[in-house]
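# next come a sequence and a model predicted from it.
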Amino acid sequence: MAAFPIQIGGKWTAMIVLCLEAGPRRFGVLRRHLRPISAKVLAETLLAMERDGLVHRRPVPGADDGGIDYELAPLGRTLLGVIEHARAWARAHLEELSRSREGFDAANPAS
């Protein structure tokens, strides 16, 4: 289920948190997992998340290319439960949301 109606931080923050749930990842790996995101937006979002204390940015030990890993900080990990509750809510109410959106769109074709 990709629907995620509640925004935490920026548009991509929750998706980045989920990508980092299993452990640290490099920028390129995050970008591949979040295909529609541009490199610029990913970099800006990661910087904002680092500023908020949600992620840590660390050099990759022994990497010749100066690679950087991003990992969830303890504060970022606290979002995992919030995100799961929001996803459960979306699953439980998806049909209702879809009907409401279809009704609105039919009544407001210019929107």
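Yep, it's here. Everything numeric here is computed off the predicted structure, so don't read it as measured data.
# could you use CA atoms for every contact and neighbour count after this?
Noted.
# so who does the residue nearest the centre of the chain touch?
The centre of the chain sits closest to Met15, judged by Cα atoms, centre = their mean, with a distance of 1.9 Å. Residues near Met15 by Cα atoms under 8 Å, 6 or more residues apart in numbering: Leu34.
# from Val82, how far off is it?
Using Cα to Cα, to the nearest Å, Met15 is found at 13 Å from Val82.
# same check on Ala73?
Ala73 is 15 Å from Val82, by Cα to Cα.
# for comparison:
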Amino acid sequence: MARQTAATPAISVTDCAYSRVLEIVSSKWTVLIIFALAGGAQRYGELRRRIADISQKMLTQTLRQLERDGLIKRTVMPAVPPIVEYALTPLGETLLPHIRQMKQWTTDYYPLVEQARKEYDRENAQK
């Protein structure tokens, strides 16, 4: 275990803001919705088609949470039936470079993670 020094402060689960942000961005649906909205506003049905395997319930819950967190804006346009669009807010757009960087890391390094898992499983299967 690494020894804590003044240069490496402890990370605490009780650090409310940090924990809350991790809760937000650790959801695969959050990240996929943010990516889907990176190109501009979209309607609910468009989002559902773009995000494979997301259920209606999860899409609705995640959109509501992202709206509550100030990361997306829901706009209802007067029409019959009403047209509802979702778009990233300026705050939501600030996450894009970080999420893109994580995606690039995944592209560059996930094969090494898979390799490490196989080696670990092979070594530990004999125990």
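Looks like it arrived, so ask away. Just so you know, these numbers come straight off a predicted model, no measurement behind them.
# can you find the partner of Pro90 of the second structure in the first structure?
Following TM-score structural alignment, the counterpart assigned to Pro90 of the second structure within the first structure is Pro74.
# thought its match was touching Leu54?
Yes. Pro74 of the first structure is within contact range of Leu54, at 7.3 Å (criterion: Cα atoms under 8 Å).
# and Trp12 of the first structure? What does it align with in the second structure?
Counting by TM-score structural alignment, Trp12 of the first structure corresponds to Trp29 in the second structure.
# assign a three-state SS to the closest residue to its match other than its chain neighbours, would you?
Distances taken as Cα to Cα, 6 or more residues apart in numbering put Thr62 closest to Trp29 of the second structure, at 6.9 Å, once the chain neighbours are dropped. Judged by DSSP: H, G, I helix; E, B strand; the rest coil, the three-state class of Thr62 of the second structure is helix.
# can you find the partner of Thr62 of the second structure in the first structure?
By TM-score structural alignment, Thr62 of the second structure lines up with Thr45.
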